[in-house]
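Chemist: Please find the sequence and the predicted model below.
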Amino acid sequence: MPGHAPAPLCTFSEPETPVTRTLTTEICIIGAGPAGLLLSQMLAQEGISSIVVDRQTRTHIEARIRAGVLEQGTVDALVEAGAGARMMAEGLPHSGFDLAFDGDRHRIDLAGLTGKTVMVYGQTEVTKDLFAQRVADGQTFLFGVDDVVPTDLKERRPVVHLRHEGRSVRIECDYIAGCDGFRGVSRKAIPADVLRTFERVYPFGWLGVLTERPPVSHELIYANHERGFALCSMRSATRSRYYIQCDLSDDVDDWSDDRFWKELCRRIGPETAAELQTGPSFEKSIAPLRSFVAEPMRYGNLFLVGDAAHIVPPTGAKGLNLAVGDVRVLARGLVRRYRSGETDLIDRYSEIALARVWKAERFSWQLSMLMHQFPEHSPFEKKMQRAEFEYIRQSEAASRSMAENYVGLPLEM
């Protein structure tokens, strides 16, 4: 690669004491979820070395159940990274989705309004594909780590300290990518007088189930009913994912499969319910909803990526897609830095990423406010929800705006 000789994945040096090991690399990536894996893959394609560390095992990470609607930009990024073959073979392209309000339905024609589609392909499968690619390429991983502490963030060579298999490890690098999620250590490493956070916690959760049954519709259905929100989704042509709005105080054990299906049928209406194939669930969980943004997304030589910097309610299907957008900006900036020494793009990383993050936050908040029942809402707010639905249904411009946001706004660098 011009201006940069490919480095080994990492180097090891004999410890100064029997209990300390020192590793050196160009990028230390904290977090082996899809964001961290994709970043390591994109860097490796350009000969840039990285070490990926995570407190969990690979098996645990691959088993996590997450969302599954991918924007075209995310699909393109996975294909370009060499990890999209199975997605393109097994994923389900969607050209639209339905909004339902007390039984009335309106289809948002994504393809017709924007010329773009989305891909339904579970984040669990994305993670498995990226792991397979990285392991095949010889990526260095440290799983099961604890006591992770990023230090010297303002120095030329920051350091990540951690414990792995009972030993202290010191990772010296050029940059640290914090891909370790909302509860990770990376964001906490930014001084409190530098970091600003913005948060909206919603007064309800989503109860979700997975079942080995064909989906009730070939496209997603978002429903607002007087009893609460519901979503009909899928992971494949034979595996369905359904959600209903529930109280945060609810216990999963109180929701039998039979109770869940009865409640879902009430909320999606008799016409849709007549097509529903119910069955035993093999995964059931309750997820809280929040909107959250941390600024800035860079401090010294530490970059926050994905959920470490921002959370969106799942209503707009933006979580993974925003993380991939961050990765694309950061990877391009790092490649430019190692190829030519130019740092203009990584210097603007936070500015570029946040511009897109806030637009996605707005859309996810807007759709959440439209489609859920809020306990504090008066009859006036409920009438406003209905008026908004009618406006979207009757206005092509309003439908196009929703479609543009749903398929993903462009990444401007």
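Modeler: Noted; the coordinates are in hand. Numbers count the residues shown, from 1 in each chain.
Chemist: okay, CA-based contacts and neighbour counts for the rest of this
Modeler: Will do.
Chemist: Hmm, residue 100 and residue 108 touching each other?
Modeler: No: using C-alpha atoms under 8 Å as the test, residue 108 is too far from residue 100 to be in contact (10.8 Å).
Chemist: Can you give me the end-to-end span of stretch 144-159?
Modeler: 19 Å (C-alpha to C-alpha, to the nearest Å).
Chemist: Which residues belonging to that stretch are considered buried?
Modeler: Within stretch 144-159, the residues that count as buried by 16 or more other C-alpha atoms under 10 Å are 145-146, 148, 150-151, 153, 157-159.
Chemist: Can you lay out the residues you listed as JSON lines showing secondary structure?
Modeler: Converted to JSON lines, the buried residues of stretch 144-159 look like this (DSSP: H, G, I helix; E, B strand; the rest coil):
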{"residue": "145", "secondary structure": "coil"}
{"residue": "146", "secondary structure": "strand"}
{"residue": "148", "secondary structure": "strand"}
{"residue": "150", "secondary structure": "strand"}
{"residue": "151", "secondary structure": "strand"}
{"residue": "153", "secondary structure": "coil"}
{"residue": "157", "secondary structure": "coil"}
{"residue": "158", "secondary structure": "coil"}
{"residue": "159", "secondary structure": "strand"}
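Chemist: got a markdown table for these, with distance to residue 89 too?
Modeler: Output for the buried residues of stretch 144-159, formatted as a markdown table (distance: C-alpha to C-alpha, whole Å):
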| residue | distance to residue 89 |
| --- | --- |
| 145 | 35 |
| 146 | 38 |
| 148 | 38 |
| 150 | 40 |
| 151 | 43 |
| 153 | 42 |
| 157 | 42 |
| 158 | 41 |
| 159 | 41 |
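Chemist: Check those residues against residue 250 and report the nearest one.
Modeler: Ranked by distance to residue 250 (C-alpha to C-alpha), the buried residues of stretch 144-159 are led by residue 146 at 31.8 Å.
Chemist: Excluding sequence neighbours, find me the nearest residue to the closest one.
Modeler: Once flanking residues are discounted, residue 146 sits nearest to residue 163: 5.3 Å by C-alpha to C-alpha, 6 or more residues apart in numbering.
Chemist: Second structure follows, compare the two:
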Amino acid sequence: MRVQVAIVGGGPAGHLLGQLLYKAGIDAIVIEQRSQAYVLGRIRAGVLEQGTTDLLDEVDVGARMHREGLVHGGFALGFGGAHHRIDLNKLTGGKNVMVYGQTEVTHDLMDARAAAGLATAYEAENVSLHDFDGPNPKVRYVQHGVAHEVECDFIAGCDGFHGVSRASVPAAALKTYERVYPFGWLGVLSDTPPVSEELVYANHARGFALCSMRSHTRSRYYVQCSLEDKVENWSDNAFWDELRSRLAPELAESLVTGPSIEKSIAPLRSFVAEPMRFGRLFLAGDAAHIVPPTGAKGLNLAASDVRYLARALAEFYAGSEAGINHYSDTCLRRVWKAVRFSWWFTSLMHKFPDAGGFGQKIQEAELDYLIHSQAASTSLAENYVGLPL
């Protein structure tokens, strides 16, 4: 099989790139290790920046998002027994974020790809990348016992942190930067109405908490926990009691609880791999960088990566190599700004094992400064809604 671009990874980054290339008239195949059902079964966050929602509209998959998504013009910071609203709309000149689950984004992109009859290979085992340091790269895989080889002009590695794409790069050609945080997030999904109409990020002496949602009737809540903790150690009642203890009293009293429909613990890390291009292999999304979920930047960074890549490839086929030559530098400028914001917000809102009472007081002082300084609030808001593409 011969295509112009082989996209390795069928999550939101790979499928969004596929739609962008389709709109540009570029032939591509999406190759995904897992089944379609498995990909759609992964529970992920879903706070979309304005730039991401605009991109979904650009590839004609935004209709359901606009019907079912929740537009948020602000969020709350909780500390000192109260919560304080950050008015995103006012502070950024009218910008908002959209709460719409990553799973739903992926579903919409998959449906659009299927409707257009575009090539997608699910359950592709033993995926391997070859010859991307020359003009004729190849991707090989086995699907249902049959070996396949895809010849292409370029490979887009959109297969996540543990995927084959970054692992295929010679170690000497890659430089990585990483910070692993000494805690995780225990998350619960429940069919209960959200405790607040907007997200609430809570700083508490017992640890961080986040009140989020998927819809008006489905909520997603998190509490900071130890990396050594186990899901089976947490009954639903224990989780709800811990969450209440970290919220302002009026929120805690109005919290509606119920049985969890999903419960998991996620570790937190910051990670960046440089560069993001190796010959005719391009890394995008989690294959190149990871951010803690505190700042809601993971999916949005992946969207900006594939936007840059799609435009670079369109320029290449129009006769210019400038876009692909500058792809890595262009992406990394935005990546590092998002990594900085996510690190800062994580450091501000979480309890660190060695911080002690002094660290807690410093966090409270900075939070107090944030809500009383328009300059500080504006900086937070500008980063949260997304820096310019």
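Modeler: That came through fine. Every value quoted in this text rests on a predicted model; they were computed, and no experiment measured them.
Chemist: For the residue nearest to residue 146 of structure 1, which residues are in contact?
Modeler: 145-148, 169 (C-alpha atoms under 8 Å, 6 or more residues apart in numbering).
Chemist: Dump these to a markdown table, plus distance to residue 203 of structure 1.
Modeler: Formatted as a markdown table, these follow (distance: C-alpha to C-alpha, whole Å):
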| residue | distance to residue 203 of structure 1 |
| --- | --- |
| 145 | 34 |
| 146 | 33 |
| 147 | 33 |
| 148 | 33 |
| 169 | 42 |
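Chemist: In structure 2, what stretch matches stretch 52-72 of structure 1?
Modeler: Under TM-score structural alignment, the counterpart of stretch 52-72 of structure 1 in structure 2 spans residues 30-50.
Chemist: what's the straight distance from one end of the matching stretch to the other?
Modeler: End-to-end for stretch 30-50 of structure 2, by C-alpha to C-alpha: 26 Å.
Chemist: Then stretch 29-36 of structure 2?
Modeler: Stretch 29-36 of structure 2 end-to-end distance (C-alpha to C-alpha) = 15 Å.
Chemist: Provide the aligned range in structure 1 for stretch 108-116 of structure 2.
Modeler: Taking TM-score structural alignment, stretch 108-116 of structure 2 hits residues 129-137 over in structure 1.
Chemist: So what touches that stretch?
Modeler: Contacts to stretch 129-137 of structure 1, defined as C-alpha under 8 Å, 6+ apart, come from residues 34, 37-38, 40-41, 82-84, 86.
Chemist: what does stretch 210-221 of structure 1 give?
Modeler: Stretch 210-221 of structure 1 is touched from outside by 94, 96-100, 231-234, 236-242, 272-273, 275-284, with contacts defined as C-alpha under 8 Å, 6+ apart.
Chemist: How about stretch 324-334 of structure 2?
Modeler: By C-alpha under 8 Å, 6+ apart, the list of residues contacting stretch 324-334 of structure 2 from outside reads 274-277, 304-305, 308-309, 312-313, 316, 387, 389.
Chemist: Just give me the mean distance for that stretch relative to structure 1.
Modeler: On superposition with structure 1, the mean distance recorded for stretch 324-334 of structure 2 (mean C-alpha distance after the TM-score superposition for structure 1) is 0.5 Å.
Chemist: For the match of stretch 52-72 of structure 1, buried residues please.
Modeler: Neighbour-count burial for stretch 30-50 of structure 2 flags 30-34, 36, 39-40, 45-50 (criterion: 16+ other C-alpha under 10 Å).
Chemist: Residue 289 of structure 1 versus the spatially most central residue of structure 1, what's the distance?
Modeler: For structure 1, residue 320 is the residue whose C-alpha lies nearest the centre (C-alpha atoms, centre = their mean; 2.1 Å). The spacing between residue 320 of structure 1 and residue 289 of structure 1, counted by C-alpha to C-alpha, is 15 Å.
Chemist: now residue 300 of structure 1
Modeler: Distance of residue 300 of structure 1 to residue 289 of structure 1, given as C-alpha to C-alpha: 31 Å.
Chemist: These two: who's more crowded?
Modeler: residue 289 (20 against 15; other C-alpha atoms under 10 Å).
Chemist: Leaving out sequence neighbours, find the closest residue to the counterpart of that one in structure 2.
Modeler: Under the alignment by TM-score structural alignment, residue 289 of structure 1 pairs with residue 268 in structure 2. Excluding its sequence neighbours, the residue lying closest to residue 268 of structure 2 (C-alpha to C-alpha, 6+ apart) is residue 292, at 5.1 Å.
Chemist: Contact partners for the aligned partner of the one you found in structure 1?
Modeler: Matched to structure 1 by TM-score structural alignment, residue 292 of structure 2 sits across from residue 313. Contact analysis of residue 313 of structure 1 by C-alpha under 8 Å, 6+ apart lists 289-291, 319, 364-365, 368.
Chemist: Sitting in strands, which of these do you find?
Modeler: Per DSSP state E, strands hold the following members of the contacts of residue 313 of structure 1: 289-291.
Chemist: nearest to residue 375 of structure 1, of those residues?
Modeler: Set against residue 375 of structure 1, the nearest of those by C-alpha to C-alpha is residue 289 (14.7 Å).
Chemist: Is that closest one in contact with residue 245, as I believe?
Modeler: No: look at residue 289 of structure 1 against residue 245 with C-alpha under 8 Å: they stay out of range, at 10.2 Å.
Chemist: Which residues in stretch 92-109 of structure 2 does the neighbour count mark as buried?
Modeler: Quick answer for stretch 92-109 of structure 2 (16+ other C-alpha under 10 Å): 92, 95-109.
Chemist: Stretch 329-337 of structure 1 aligns to what range in structure 2?
Modeler: Under TM-score structural alignment, the match for stretch 329-337 of structure 1 is residues 308-316.
Chemist: can you check stretch 378-398 of structure 1 too?
Modeler: By TM-score structural alignment, stretch 378-398 of structure 1 lines up with residues 356-376 in structure 2.
Chemist: residues in contact with that stretch?
Modeler: 79-80, 84, 86, 205, 348-349, 351, 377.
Chemist: rerun at 6 Å
Modeler: Here stretch 356-376 of structure 2 makes contact (C-alpha atoms under 6 Å, 6 or more residues apart in numbering) with 348, 377.
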